[in-house]
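*Asks:* attaching a predicted model along with its sequence, questions to come.
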Amino acid sequence: MSQQQRAVRIANCSGAISDPGVHMYNQAKYGPVDVITGDYLAEVNLAEHAEAMARSSHPGWAGTAWDGIQQSLDLIHEKRIKVVINGGALNPKGLAEKIVETVQQKGLNLQVAYVDGDNLTSRADKILRNIRSGALHHLDGANGDVHYDDQTLAFLDHPEKMPIVCANAYLGYRAIKRGLDEGADIVICGRVADASPVIGAAAWWHGWEEDDFDALAGALVGGHLIECSTYVTGANFAGFYKYEIEDLLNLGLPIAEIDAQGHTILTKHDELNGFVTTDTVKCQFLYELQGNIYLNSDVKADLTNTRIVEQSRNRVHVSGIKGSPPPPTTKLAVFYRGGYQCEGTFNATGYATAKKWDLQEAQMRSKLQEWGLLDQFDVLDFQRVGVGAENPDCQLASTSYLRMFAQAEDASTLRKLGAAWMFNGMAHFAGMHCTLDMRTMEPKPFLGFYPATISQEELDEGVVMLTSTGSPRRIPVGPPKKTESLKQRENYETTSPVSLSQFGPTQMRPLGDVVLARSGDKGANVNIGLFVHTPEEWDWLRSLMTGDKMKELMGTDWKDWYFLERVEMPHIYAVHFVIYGALGRGVSSSRLLDGLGKGFAEFIRAVHVPMPTKFLNGE
């Protein structure tokens, strides 16, 4: 099974297009690593690149990925480090060719390859037909309890106004591994799944076969843990408040040491700032999950019995993941022109804020109704953000704001919002104030998102080996040899719940006084994982956090048409939920202020619950 005895050291250099190139350089410079991987793509990046490429104003690849390669190429050559990144975005061929030119100019001995087969935009008409006919299902379509946002299928009725601009399938590790097997030093990918570069690197290093499912699943989780930049070294961390600000500056990125069984040790370079603890690892582990089964186009990972244990300072061991054959389908991210949107914010200070917002909304809606325009909006939302402090010590502490958010098929409809506001501009409530720059009220186009599934048999996945002389050599890899249909996701309450009264006296305190958590977006859905630290706290958490309790904690944010799933991961004392539909059509078109769902966990942690006093004393 293994061509290498020791674990492979895989250092991540990016979790989003914003991560600068210096991260790749630092990962190469500050210690021994075998492979550098990087994830530059959020779902919407590809669509934005597609629009810009159509205007000939963007090369189609991530500029920060190219910057990292430029800074690091000499070190990569000197230390013989392999590089696998998805920074090729919509144009992996173009980025790979640009790297080849630089390699030749520098006289370096590096083989470059790129993975293709993910970009299906040329099939847009067929994709539309297949979605209409049901041949291409919505990602959540198999669950009859899940309902979609009202606008989810609007693009099917208006293909001329809402054309598909980008359609990319999520590829796995097989083409990456084949490129490395063929001698590639740098493999440039487009839309591969976030963890696929790590799986491909580990599979190449250890010589895994396609049916080494437990090992592949372990590497899938290892990739998941490091692919989000500094999220496992101190960023986006619910327990950050226990650290000094200096400890949280200039965080270094993580390293996954993956052994031949797929077990992972999370660590980092000693010279770089940050920290790797069981808490940072658990938070990242619970981020953007779909439940207890984590999917990749090459393997399914069962997370139920995951164990996360500290070995030593900045070294955390992850094991217990079980693998099984992948589904016959993979995710297809379809983006289309969704129409236009705009927003504006208005401030209120002090007394009777709720009545002030009632008046502002009524003024806007009544005028639009009078003009016969109210029904032309797809979305018209008035969101009350924040609560002014009682007995404030300054005006800012007494101020909150109203966010008006609107979407419509035509920009002309949205322009009437500004006119409606101006009509009532001098009839405002007491003390109304806002920015004098109203550019946010100008309509701008937005992209809608439709997550579909597509048969892996329909894809032509392959790797192209580039050479300084001669023609490129393309090697197709074909679909996975063995697949297994997806089962219905697990959804259950805890077994043998404990009476909450047995934990003794309580105080009404924020849930976050004892519980850490992480949340994120999964298309139209938001996930949240919550965990504690001791067996007794676990009995309390699993008994407290029922599905109904989560709905209660969400307050007025819970809608009856949402659907909720709940599972447990007992070895890390975690309860995990997915709330289907909460993000509307997804990040690129969500009406929510927190369209990425990242703040959801912190909101839930701030809600008061009857907290056992002994847990507070222990804290």
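*Replies:* Here it is on my side, so go on. Note that the coordinates shown come from a computational prediction; the quantities given were computed from them, not determined experimentally. Numbers count the residues shown, from 1 in each chain.

*Asks:* from here on, contacts and neighbour counts on C-alpha atoms
*Replies:* Noted.

*Asks:* correct me, but H49 touches G60?
*Replies:* Yes - H49 lies in contact with G60 (Cα atoms under 8 Å); the separation is 5.5 Å.

*Asks:* mutual contacts of the two, please.
*Replies:* L90 (Cα atoms under 8 Å, 6 or more residues apart in numbering).

*Asks:* tell me which of these two has more neighbours.
*Replies:* Taking other Cα atoms under 10 Å, H49 and G60 do not tie; G60 has more neighbours (26 against 22).

*Asks:* gap between stretch 453-465 and the chain center?
*Replies:* Remark: stretch 453-465 is offset 23 Å from the chain centroid, using Cα atoms, centre = their mean, to the nearest Å.

*Asks:* ok, and what's touching that stretch?
*Replies:* Stretch 453-465 has contacts (Cα under 8 Å, 6+ apart) with 111-118, 136-139, 169, 171, 175-176, 178-179, 184, 297, 328-332, 472-480.

*Asks:* straight-line length of it, end to end?
*Replies:* Using Cα to Cα, to the nearest Å, the end-to-end distance of stretch 453-465 comes to 29 Å.

*Asks:* stretch 488-508 too?
*Replies:* Stretch 488-508 has an end-to-end distance of 37 Å (Cα to Cα).

*Asks:* check the offset of that stretch from the chain's centre.
*Replies:* Relative to the mean C-alpha coordinate of its chain, stretch 488-508 is positioned 29 Å out (Cα atoms, centre = their mean).

*Asks:* just stretch 606-619 next, same as before
*Replies:* Its chain's C-alpha centre and that of stretch 606-619 lie 31 Å apart, by Cα atoms, centre = their mean.

*Asks:* show me the strands in the stretch 201-350 of the chain, by range?
*Replies:* Along the stretch 201-350 of the chain, the stretches classed as strands by DSSP state E, counting those that start in this stretch are 254-258, 264-268, 293-296, 299-302, 307-312, 315-319, 322-324, 329-349.

*Asks:* included below, for side-by-side comparison, is a second structure:
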Amino acid sequence: MTLLASNYKNDPIDVLAGDWMSEGNMTVRAGTKINGQVDAYEPTFLEALEPALPYIAKYRIKVAINAGASDTKKLHEVVARMVKAKGLDLSIAWISGDEVLPHLLETQKRGDSPFENICTGERLGDWQFESMYAQAYLGGLGIAKAFERGADIVVCGRVSDASPVIGAASWWHNWKRSDLDKLANAFVAGHLSECSSYSTGGNYTGFKDLECLGWENIGYPIVEISTSGEVIVTKNKGSGGEVSVDTLTSQFLYEIQGPWYFNSDVTAILDDVSFEHISTNRVALRGIKGALPPPTTKVGITAKPIYQAEMHWFITGLDAASKARMIEHQIRALMAPHIQNFLHLSFQTIGSVPENPTNQNAATVDFRVIAQARKAEHLAPAKFVRPCIDPIMCAYPGATPHLDLRQAFPKEVFEYYVTLLPQSVISHQVHLSTDEVIDIPPPSETRTYPKNQPTQDTTAKKFDLASFGATVRAPLGTIVHARSGDKGSDCNVGFWVRHADEYTWLQNLLSTEFVKQLLADEYKGGRIERCEFPGLKAVHFLLKDHLDRGVSCTLSVDFLGKNCAEYLRARMVDVPLKFLARGRI
């Protein structure tokens, strides 16, 4: 924040918008809030804010953030004291209404809704865990109202990732709820900027091309939003990285669910999305349309904690699979008296040994043992870590356990359930520094959308793959960019290419059935939804319930779903030679 605020004369920013929330820290902060041992907001926000405050006050920069997590009022109080201590003239407001467990339980008790899990289809009444906290995703119009009433800094909890940008643009341009196209463009602008440096080259499959620009300081996106809703994305001057059609396509495809993108204020229709290169590090967003918001909003429910422990062995050289099988057999035998108390137990071999390795690290894989149970005592040392270690003298050749056993002792993890709650039952309020409280009503007009996104298993633009000429077996990622991410236990993955003929090939190659084949052992039979974004030369897939319950409690090392794309790019396909001749990604 200091970097951007202090450089106002070169980059005149009107509003600093920050997204501190994820499903990972939502559950952790929920646990913190319930046990009351420490503050349940995100402290790194204060580290970012404190040195930036003099510049924020000097240049009258507005700030909207969701770092309140599960303690928004308390964070507001801390920020107000910090501003007062510095003698600055800044008004601090905060937003409430995202904490909704009482509303949810009351609605469930009345039988008004089964509260179906939007990832798994499970009903809340059938969930095997006890709810302790629930947060709804709020829109941005409360932020807009706070700015309208003079607030300089607006502290929020679980507003959606893009809501600070929606709120800022709506306030600045005095938009109405009926300005759906404008709100939708601001919504997507918020999505493009919410993840810090992701739009300037972070988590981007073309990262090798950015080395000459500087990997160590790839910059932050700045979105320019006009009164008419037009959006241009740039970045702070003097930074490395880049803003390009490809870096923005990468961020756009991150965590979307399909052609409908929902927010409490508006639904963005993405079918015709494209990016236009204007000049160096200036790219325009095109083709976004707005539609009515849904009558519901997403709710994340955190359950009372379960417990997890894990332990690692190193396996080196030949016969890795047989060595893994041996140590698993021995550990299971020692765990047998207690194994019935485990909710989950997984043995995982992470990595593989290349042919004729040239160093020992390359020849070593990680064998991971991970278990979860309802009670910490079920994972006590005698029941988990001792059975994991005790086979050491009779195990595979070279058997070497990891000697850092901190993860082998039980820690809290939280099951997470994602459902929908009517916006009409949420008490969305703005709390001003004058102690005035303003109600933000839900949208008066909404639209109920089908449960599933539009899907098309194969392209409508059929083309014979053989017509592309001679091919060679090569990794898909040799010429195809990709990006993936998590939403609950759903995983999305989008693929895109650089040229029009490559897109025709990609459309015809990547059917739903072909993606199942690419997933190979990772495909567990779940629903897959497919759509195309021709303006981006992209094909997108939503893998329903792919991530083992989501980031808060998954047994997978891909707990954020970000490596799914990289796995699929590594899979071998028949790539036309003429595409390879253009150069690899």
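*Replies:* Cool, got the structure. Values in this document were obtained by computation on a predicted structure and should not be read as measured data.

*Asks:* what would you report as the TM-score here?
*Replies:* TM-score for the superposed pair, counting by TM-score structural alignment, normalised by the length of structure 2: 0.95. Supporting figures: 579 aligned residues with a Cα RMSD of 2.0 Å.

*Asks:* ok, back up a step: mind putting the strands of the stretch 201-350 of structure 1 into TSV with distance to K98 of structure 1?
*Replies:* Below are the strands of the stretch 201-350 of structure 1 laid out as TSV (distance: least, Cα to Cα, whole Å):
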stretch	distance to K98 of structure 1
strand 254-258	27
strand 264-268	30
strand 293-296	30
strand 299-302	33
strand 307-312	41
strand 315-319	37
strand 322-324	38
strand 329-349	27
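
*Asks:* A430 of structure 1: which of those is closest?
*Replies:* With Cα to Cα as the measure, strand 329-349 is the member of the strands of the stretch 201-350 of structure 1 nearest A430 of structure 1 (8.2 Å).

*Asks:* counting by contacts, list what that closest one packs against.
*Replies:* On a contact count with 3 or more Cα pairs under 8 Å, 6 or more residues apart in numbering; DSSP states H and E, strand 329-349 of structure 1 meets helix 43-54, strand 164-169, strand 399-408, helix 411-423, strand 444-455.

*Asks:* now those as a markdown table including distance to K282 of structure 1?
*Replies:* Below are these laid out as a markdown table (distance: least, Cα to Cα, whole Å):
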| stretch | distance to K282 of structure 1 |
| --- | --- |
| helix 43-54 | 24 |
| strand 164-169 | 29 |
| strand 399-408 | 34 |
| helix 411-423 | 44 |
| strand 444-455 | 27 |
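
*Asks:* ok, and which of these has the densest surroundings?
*Replies:* Ranked by mean neighbour count under mean count of other Cα atoms under 10 Å, these are led by strand 164-169, which reaches a mean of 25.

*Asks:* packing partners for that one?
*Replies:* helix 43-54, strand 329-349.

*Asks:* quick one: these as CSV, columns for distance to V146 of structure 1 too.
*Replies:* Formatted as CSV, those follow (distance: least, Cα to Cα, whole Å):
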stretch, distance to V146 of structure 1
helix 43-54, 22
strand 329-349, 18
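
*Asks:* now do the helices in the stretch 1-150 of structure 2.
*Replies:* Taking DSSP state H, counting those that start in this stretch as the criterion, the stretch 1-150 of structure 2 contains helices spanning 2-6, 23-35, 43-59, 72-85, 101-110, 141-148.

*Asks:* go through the ones you listed and pick out the most buried.
*Replies:* Across these, averaging neighbours per residue (mean count of other Cα under 10 Å) puts helix 141-148 on top, at a mean of 26.

*Asks:* the next helix or strand after that helix aligns to what range in structure 1?
*Replies:* Next along the chain after helix 141-148 of structure 2, taking DSSP states H and E as the criterion, comes strand 153-155. Under TM-score structural alignment, strand 153-155 of structure 2 corresponds to residues 186-188 of structure 1.

*Asks:* the matching stretch vs structure 2, mean deviation?
*Replies:* Mean deviation of stretch 186-188 of structure 1 from its aligned counterpart in structure 2 after superposition (mean Cα distance after the TM-score superposition for structure 1): 1.1 Å.

*Asks:* what comes into contact with that stretch?
*Replies:* 82-88, 92-93, 95-96, 110-115, 176, 179-180.

*Asks:* next: stretch 382-391 of structure 1.
*Replies:* By Cα under 8 Å, 6+ apart, stretch 382-391 of structure 1 touches 349-350, 357, 361, 397-405.

*Asks:* redo those as TSV? Include distance to N617 of structure 1.
*Replies:* Below are the contacts of stretch 382-391 of structure 1 laid out as TSV (distance: Cα to Cα, whole Å):
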residue	distance to N617 of structure 1
T349	38
G350	37
W357	41
E361	46
A397	31
S398	33
T399	35
S400	35
Y401	37
L402	39
R403	40
M404	44
F405	44
